[in-house]
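Participant: sequence? don't have it. structure:
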């Protein structure tokens, strides 16, 4: 793809809305708008007993609570694993002795360049009070894998990053 021109329409935090005039691989010229995102880390924290730590977070965009895995946006000069470590501790108060990468997913490829880096976190230890961002309202809870999967089946968990990370962990034999 050849970018003919590009302009930023709006920026907020580390996310931008960018309009580009591009030439596609087939030679056709189009205008395409992309949400430019620095990427994120998604963490599947597995307790010593095999249960999963989740967060119940109020999401103003949806105007409702969302049951999901801990996750967050990668900060400038931060690796995905360092982001995973930071977000796990900020959102749950837990640290992990071991992080294992499950690879990446692209959640919104039609209009966003975000890449989500998936991790399994093991050897958990509660270290301190949570340090949530000002715009985060979060409750921490623990579910068995079976309870978590039933909530997905029942539609109580609809968060795609949670479903993708859990599915990848299961396929890879981590749960």
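Facilitator: Received the coordinates, thanks. What you see is a predicted model; the values in this text were computed from it and never measured.
Participant: could you use CA atoms for every contact and neighbour count after this?
Facilitator: Fine.
Participant: wait, a helix at residue 169?
Facilitator: Yes: assigned with DSSP: H, G, I helix; E, B strand; the rest coil, residue 169 falls within a helix.
Participant: helix or strand right after the helix or strand where residue 9 lies?
Facilitator: Assigned by DSSP states H and E, residue 9 belongs to strand 2-12. As assigned by DSSP H and E, the chain's next helix or strand after strand 2-12 is strand 15-23.
Participant: buried residues in that following strand?
Facilitator: Buried residues in strand 15-23, counting neighbours by 16 or more other Cα atoms under 10 Å, are found at 16, 17, 18, 19, 20, 21, 22.
Participant: show residues contacting the strand holding residue 9.
Facilitator: Under the contact criterion Cα atoms under 8 Å, 6 or more residues apart in numbering, strand 2-12 has outside partners 16, 17, 18, 19, 20, 21, 22, 23, 24, 25.
Participant: pretty sure the third one is in contact with residue 34, am I right?
Facilitator: Yes: in terms of Cα atoms under 8 Å, residue 18 counts as a neighbour of residue 34; the distance is 5.3 Å.
Participant: overlap in contacts, the two.
Facilitator: Shared contacts of residue 18 and residue 34, counting by Cα under 8 Å, 6+ apart, come down to nothing at all.
Participant: please compare the first structure with the one that follows:
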């Protein structure tokens, strides 16, 4: 296996003609839910797609950073957000065909943010506050197509259903 690229965030390996892409430090995804039960979703411009995407806050972990600390940092950096409780929803590998990187997912309960302090340099344009049924409709309709967001939403739903059974 030969490393062919490393920008400090991603490493690209060539394994006899098969490409493998790994995150150097892993990543974290935050599923922020307000006290009113609304999911906070970013409208973010993604240059590689040349379009606005609807996504949950997420980012790379810093070297040596614990996943929950990374989740808290990303929420603060991207939307000046905080929350009462960060609950681990586990990990997921989002493209096992080319990467083994496990991303850490967290449900942030009672999330709040400052809509006037969005991380514009990351392409964040505005926020949506969506109920559960709106999230499902946006996913069904293709308005939400980001895999991190879809997986995070599914994990949050399963966690919530599990909690309701007790």
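Facilitator: Yep, it's here. Remember, it's a predicted structure, so these values are computed and weren't measured experimentally.
Participant: TM-score for this pair?
Facilitator: Once superposed, the chains reach a TM-score of 0.87 (TM-score structural alignment, normalised by the length of the second structure), with 160 aligned residues with a Cα RMSD of 2.0 Å.
Participant: picking up where we left off before, just the closest of the buried residues of strand 15-23 of the first structure to residue 90 of the first structure, please.
Facilitator: Closest approach between the buried residues of strand 15-23 of the first structure and residue 90 of the first structure, by Cα to Cα: residue 16, at 24.6 Å.
Participant: so how far is residue 114 of the first structure from that closest one?
Facilitator: Note on residue 16 of the first structure: its distance to residue 114 of the first structure, by Cα to Cα, to the nearest Å, is 11 Å.
Participant: check residue 51 of the first structure too.
Facilitator: Counting by Cα to Cα - residue 51 of the first structure and residue 114 of the first structure are separated by 29 Å.
Participant: contacts only, for residue 94 of the second structure.
Facilitator: Taking Cα under 8 Å, 6+ apart, we find residue 94 of the second structure in contact with 101, 102, 103, 147, 148.
Participant: equivalent analysis for residue 115 of the second structure, please.
Facilitator: Counting by Cα under 8 Å, 6+ apart, the residues that residue 115 of the second structure touches are 79, 80, 126, 127.
Participant: swap in residue 130 of the second structure?
Facilitator: Taking Cα under 8 Å, 6+ apart as the test, what residue 130 of the second structure contacts is 38, 39, 40, 41.
Participant: farthest pair within those?
Facilitator: Greatest spacing in the contacts of residue 130 of the second structure, by Cα to Cα: 38 and 41 (9.2 Å).
Participant: give me the more crowded residue out of these two.
Facilitator: More crowded of residue 38 of the second structure and residue 41, by other Cα atoms under 10 Å: residue 41, with 22 against 18.
Participant: about what we covered before: mind listing the shared neighbours of residue 16 and residue 114 of the first structure?
Facilitator: Joint contacts of residue 16 of the first structure and residue 114 (Cα under 8 Å, 6+ apart) are 36, 37.
Participant: residue 162 of the first structure and residue 68 touch, don't they?
Facilitator: Yes: Residue 162 of the first structure lies in contact with residue 68 (Cα under 8 Å); the separation is 5.6 Å.
Participant: what number of residues lie near the aligned partner of residue 48 of the second structure in the first structure?
Facilitator: Matched by TM-score structural alignment, residue 48 of the second structure corresponds to residue 61 in the first structure. Neighbour count for residue 61 of the first structure, taken as other Cα under 10 Å: 6.
Participant: aligned partner of residue 165 of the first structure in the second structure?
Facilitator: Per TM-score structural alignment, residue 165 of the first structure is aligned with residue 152.
Participant: and that match, helix, strand or coil?
Facilitator: helix.
Participant: how close does it sit to residue 14 of the second structure?
Facilitator: Taking Cα to Cα, one finds residue 152 of the second structure at 30 Å from residue 14 of the second structure.
Participant: ok, whichever residue in the first structure pairs up with residue 142 of the second structure - contacts?
Facilitator: Taking TM-score structural alignment, residue 142 of the second structure has residue 155 as its aligned residue in the first structure. Counting by Cα under 8 Å, 6+ apart, residue 155 of the first structure touches no other residue.
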